[in-house]
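Student: no sequence on this one, just coordinates:
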């Protein structure tokens, strides 16, 4: 039992794989929900018509991303049980790496759009330059 090799039996591997499967689904949905709540919050702060239209476009993209990428993660293999049950040999699976890369790329684009969304409106505020930069920095802290 060098390096704790015997501690992970088949039961633990199955449980871990099932938890990882559920975790990926929950992460995809929650990622879209958190971003959606941020955009909705910004819409309440900046009520201009132009801002609302841009925010609504981002909201649609977030909803589509959350929905359309949950489906391939949920149905990544046929039958679905074969994701965590390695005894099922007759299975067909998607290229999850490609799905993950495309989801990650879209998530980065969404993050950048949300980060840039309030900057033009903050820049138009009638306050000193140092305060405008401070407000932009405060909005940008969420991107860290």
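Tutor: Perfect, thanks for sending it. Remember, it's a predicted structure, so these values are computed and weren't measured experimentally. Residues are numbered from 1 along each chain as shown.
Student: Could you use CA atoms for every contact and neighbour count after this?
Tutor: OK.
Student: burial count for residue 24?
Tutor: A count of nearby residues for residue 24, using other C-alpha atoms under 10 Å, gives 14.
Student: List the contacts of the residue nearest the centre of the chain.
Tutor: What sits nearest the mean C-alpha location of the chain, by C-alpha atoms, centre = their mean, is residue 31, with 3.4 Å. Shown in contact with residue 31 (C-alpha atoms under 8 Å, 6 or more residues apart in numbering): residue 66.
Student: Distance of it relative to residue 134?
Tutor: Per C-alpha to C-alpha, to the nearest Å, residue 31 is found 27 Å from residue 134.
Student: try residue 83
Tutor: Using C-alpha to C-alpha, one obtains 48 Å as the distance from residue 83 to residue 134.
Student: Which one of these two is surrounded by more residues?
Tutor: Relative neighbour count places residue 83 above the other of residue 83 and residue 134, with 21 against 12, counting by other C-alpha under 10 Å.
Student: Can you classify the residue nearest to the centre of the chain by secondary structure?
Tutor: Secondary structure assignment for residue 31 (DSSP: H, G, I helix; E, B strand; the rest coil): helix.
Student: what's the answer for residue 54, then?
Tutor: Applying three-state DSSP: residue 54 is helix.
Student: That one - how many residues pack around it?
Tutor: Residue 54 is flanked by 14 other residues according to other C-alpha under 10 Å.
Student: Please compare the first structure with the one that follows:
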């Protein structure tokens, strides 16, 4: 095992296990507080299923088709072409799984926001974001499936007369940029509402910090965008193309399955947390389904090694 394969295995194994643990604790918290599962919980479970599928495909790709290694290390041209064709197919599958995991994570977070903020001024923004995420995943899935016409031409370059209008590097950059922008808006939404509340500054900062803990993920996404923007001019040659994607692989893998579980239950985070849940309820009274535990912050993963 050489190249970036150890980085890929480490990034996947650590974050994948963390994702399972976080979601397991989330469901256990639901059971302990005797709360019924809602859409945010179901979307989180679906997101983890897509994540698990993606991780499985990536591990298979790394083990069997040299993901994380330079194609130039393979001297047999026929074998190199076979690995390239198979790798492009696996990349196509990963793109679909990657986008789906992102979309269901966003839906999970927004549904969680709806439970907390449905009677506040940001409820319309939440609805707009739910619609925007649904439109985004629909368009992106369509573009991935029909990246080339016929579809098989994406991984089978022997097909004559195929049309592939999208540049891979530009498509990747545009995708990251769009969903990063949506993530920033999603992270800012609760801050606006929290700052309106009549709580001590320390309690406001504690609750704001709780909701904005995903900013570290967004910073990593910007780093990936910058790295891709700097390196995408390299895709012209065979040598630079594979080197560029190889360098992106471990960093992009790390930004994937970071499940963040936060708890707002009975003031365990801070005294302001309990007040926060009550003030977000109808008429300032705590509802039966007031927030006990938050949702998934992010589950996402992308790996471009070929």
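Tutor: Yes, it's here. This one's a predicted model, so the numbers in the text were calculated from it and none came from an experiment.
Student: Now which residue in structure 1 aligns to residue 148 of structure 2?
Tutor: For residue 148 of structure 2, the aligned residue in structure 1 is residue 77 (criterion: TM-score structural alignment).
Student: What is the neighbour count of its match?
Tutor: For residue 77 of structure 1, the neighbour count with other C-alpha under 10 Å is 17.
Student: Enumerate every residue touching residue 227 of structure 2.
Tutor: residue 248.
Student: If you count neighbours, what's buried in stretch 159-177 of structure 2?
Tutor: 162, 169, 172, 173, 176, 177 (16 or more other C-alpha atoms under 10 Å).
Student: List the contacts of the closest residue to the fifth one other than its chain neighbours.
Tutor: For residue 176 of structure 2, the nearest residue in space outside its immediate sequence neighbours is residue 225; the separation is 6.7 Å by C-alpha to C-alpha, 6 or more residues apart in numbering. Applying C-alpha under 8 Å, 6+ apart to residue 225 of structure 2 gives the contacts 173, 176, 177.
Student: For the first one, what is the enclosing helix or strand?
Tutor: Read that as residue 173 of structure 2. Following DSSP states H and E, the helix or strand that holds residue 173 of structure 2 is helix 168-195.
Student: Can you spell out which helices and strands pack onto that helix?
Tutor: helix 77-117, helix 123-145, helix 201-211, helix 215-231 (3 or more C-alpha pairs under 8 Å, 6 or more residues apart in numbering; DSSP states H and E).
Student: any idea of the angle that helix forms with helix 77-117?
Tutor: Put simply, helix 168-195 of structure 2 runs at 20 degrees to helix 77-117, going by axes from the mean of the first three to the mean of the last three C-alpha atoms, to 10 degrees.
Student: Can you tell me what the residue nearest to the centre of structure 1 aligns to in structure 2?
Tutor: Using TM-score structural alignment, the partner of residue 31 of structure 1 in structure 2 is residue 102.
Student: Turn the buried residues of stretch 159-177 of structure 2 into TSV, including distance to residue 116 of structure 2.
Tutor: Output for the buried residues of stretch 159-177 of structure 2, formatted as TSV (distance: C-alpha to C-alpha, whole Å):
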residue	distance to residue 116 of structure 2
162	50
169	39
172	33
173	33
176	28
177	28
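Student: Can you pick out the most distant pair from these?
Tutor: The largest separation in the buried residues of stretch 159-177 of structure 2, counting by C-alpha to C-alpha, is between 162 and 177 at 28.1 Å.
Student: so what's the aligned partner of residue 194 of structure 2 in structure 1 closest to, chain neighbours aside?
Tutor: In structure 1, the residue matched to residue 194 of structure 2 (TM-score structural alignment) is residue 122. The shortest distance from residue 122 of structure 1 to any non-neighbouring residue, by C-alpha to C-alpha, 6+ apart, is to residue 132 (6.4 Å).
Student: and residue 40 of structure 1, how far is that from residue 46 of structure 1?
Tutor: Residue 40 of structure 1 sits 10 Å away from residue 46 of structure 1, going by C-alpha to C-alpha.
Student: How far does stretch 87-97 of structure 1 sit from its chain's centre?
Tutor: Here stretch 87-97 of structure 1 shows a centroid-to-chain-centroid distance of 24 Å under the convention C-alpha atoms, centre = their mean, to the nearest Å.
Student: Equivalent analysis for stretch 124-143 of structure 1, please.
Tutor: That offset, for stretch 124-143 of structure 1, works out to 26 Å (C-alpha atoms, centre = their mean).
Student: Ok, stretch 130-145 of structure 2 next?
Tutor: In terms of C-alpha atoms, centre = their mean, the centre of stretch 130-145 of structure 2 is set 14 Å apart from its chain centre.
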